[in-house]
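# dropping a prediction and its sequence here:
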Amino acid sequence: MSDARTEILGRIREALADGPEPDPVERDYRRVSEADRAAVVAQLEDRLVDYRAGVHRETLQTVAARVAALLGEGRYAVPAGLDPAWLPEDTDGRRRVTEPATGEGAALAVAELDALAGVVTASTVSCSETGTILLTGRPDEGRRALSLVPDHHVCIVPLDTVVELFPEALARVEPTAVITMISGPSATSDIELERVEGVHGPRTLDVILLDRGR
């Protein structure tokens, strides 16, 4: 730490030394869900559909075919840690581009990502109450740019990672992780409330709810 930074932080601590103690935060909100598992998954699906995401229920036997149908033709990106069993075989018209794990090679440039037909990633946890999918940069999810730059994101959500409440979701996240929260395709509205999609991320979001037990 630089001398200047040490001095500045020291002055801040000195200025706050005689400040009042904050009131304790009451945490009387729900932190553990008692909802039925099927109801939780159905709630997530309902929220995502309302946010204009495509939602598809698949098993380990059907997920690769669904990914192929969603992507169509072209080159698409995947993070190095994504389970290859979830992905279709390459064809003359469709080819997988795997981004190297951190420290094992050069990451795809932004221009390369922008030229791809899409990206396929896994996810860490999803909150059904808000319809939010959390990515935390794990090996099967990749860095933030991987899921934000391509115009089409196919996100695989294993059913056993779906919870109802946000406190439950945060409990599954590494505290120091960089979190990307996804609630439908990227969208915003202008001053006349005209909805525009794809401004800050993918224009198209397809979510595969994956039953890993079948």
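Looks like it came in fine.
# only C-alpha atoms for contact and neighbour calcs from this point on.
Fine.
# all strands for the protein, in order.
54-59, 74-79, 94-99, 118-121, 125-127, 132-135, 152-158, 162-163, 180-182, 187-189, 195-197, 204-211 (DSSP state E).
# could I get those as a markdown table with distance to D28?
Formatted as a markdown table, the strands of the chain follow (distance: least, C-alpha to C-alpha, whole Å):
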| stretch | distance to D28 |
| --- | --- |
| strand 54-59 | 33 |
| strand 74-79 | 39 |
| strand 94-99 | 43 |
| strand 118-121 | 35 |
| strand 125-127 | 19 |
| strand 132-135 | 22 |
| strand 152-158 | 29 |
| strand 162-163 | 19 |
| strand 180-182 | 25 |
| strand 187-189 | 33 |
| strand 195-197 | 37 |
| strand 204-211 | 31 |
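# and of those, who's closest to A35?
strand 162-163 (9.4 Å; C-alpha to C-alpha).
# which secondary structure elements does the closest one sit against?
Where contact means 3 or more C-alpha pairs under 8 Å, 6 or more residues apart in numbering; DSSP states H and E, strand 162-163 is packed against helix 37-50, strand 125-127.
# next up, a structure to set beside the first:
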Amino acid sequence: MNAREEILASVRGALRTADRTEAPVPRGYRTVVPPNVVDLFAERVVDYRAALTRCTSAELPDAIREALGPARKVLVPAGFPVKLDGVPDAADLDTFDAVVTTAALGIATTGTLVLDHGPGQGRRALSLVPDVHVCVLREDRIVPGVPQAVAALDPARPQTWISGPSATSDIELTRVEGVHGPRTLHVIVVAD
């Protein structure tokens, strides 16, 4: 018997005699709720080099237009809450300058947006291919931390977690944006 066979025999023996009851996993994660989750979220979004606008519902259409800047061809997923000029969905995403979506929620401590691809969010590729992503998030959809986000999300739905514009660094730590997704992320946080 060689060493590999000895190890596997030992593992098999341990499995046969092991108590197969599962130990409970404690889920009492330590959570600290920051005093103002909206301000913390905004600070973290900017730390990730994303643009940020805070506005009211009445100011939202103008804020979106301003965030889109010179973008000519814009994707707007079905169920988006504001009437915008744009294409609701398209097969050839490379031909679009920008996409405007909503988010299921935001995470204050990490500045992360979570899309679960419900109404106003579209399919996953919409938020990954165009060069500009404008994402609208209501203040009441911001949670303090990751444990609260996981608890609030439906694990059966697809999810995309976004922390800043797409970025990577080479071996010399030179940051390059837009390699694996949108080069520009503009988050609009809506009060009311």
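Perfect, thanks for sending it. Just so you know, these numbers come straight off a predicted model, no measurement behind them.
# what's the match for V67 of structure 1 in structure 2?
Here V67 of structure 1 is matched to I64 in structure 2, going by TM-score structural alignment.
# same list (the helices and strands packed on strand 162-163 of structure 1) but as CSV, adding mean neighbour count.
Listed next are those as CSV, based on neighbours: other C-alpha atoms under 10 Å:
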stretch, mean neighbour count
helix 37-50, 18
strand 125-127, 27
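# to E194 of structure 1, which of those lies closest?
Between these, helix 37-50 lies closest to E194 of structure 1; by C-alpha to C-alpha that is 17.2 Å.
# which bit of structure 2 covers stretch 149-157 of structure 1?
The aligned range for stretch 149-157 of structure 1 is 129-137, by TM-score structural alignment.
# which other residues reach that stretch?
64, 67-68, 93-106, 127, 178, 181-190 (C-alpha atoms under 8 Å, 6 or more residues apart in numbering).
# related to what we said a few turns ago, among the helices and strands packed on strand 162-163 of structure 1, which is nearest A169 of structure 1?
Closest approach to A169 of structure 1 among these (C-alpha to C-alpha): strand 125-127, 6.0 Å.
# now that closest one on structure 2. Mean distance?
Comparison of strand 125-127 of structure 1 with structure 2 after fitting gives an average deviation of 0.8 Å (mean C-alpha distance after the TM-score superposition for structure 1).
# quick one: buried ones out of the contacts of stretch 129-137 of structure 2?
With burial judged by 16 or more other C-alpha atoms under 10 Å, the buried subset of the contacts of stretch 129-137 of structure 2 is 64, 67-68, 93, 96-106, 127, 178, 181-190.
# burial of L128 of structure 2, as a residue count?
21 (other C-alpha atoms under 10 Å).
# test my guess that it contacts T184.
No: contact criterion C-alpha atoms under 8 Å: L128 of structure 2 and T184 do not qualify, at 10.8 Å.
# what do we get in structure 1 for R157 of structure 2?
Matched by TM-score structural alignment, R157 of structure 2 corresponds to A177 in structure 1.
# can you report how many residues lie near its match?
Counted with other C-alpha under 10 Å, residues neighbouring A177 of structure 1 total 11.
# surely it meets L135?
No: taking C-alpha under 8 Å as the definition, A177 of structure 1 is not a contact partner of L135, at 9.2 Å.
# contact partners for the aligned partner of A122 of structure 1 in structure 2?
In structure 2, the residue matched to A122 of structure 1 (TM-score structural alignment) is T102. Residues near T102 of structure 2 by C-alpha under 8 Å, 6+ apart: F80, L115, G120, Q121, C135, V136, L137.
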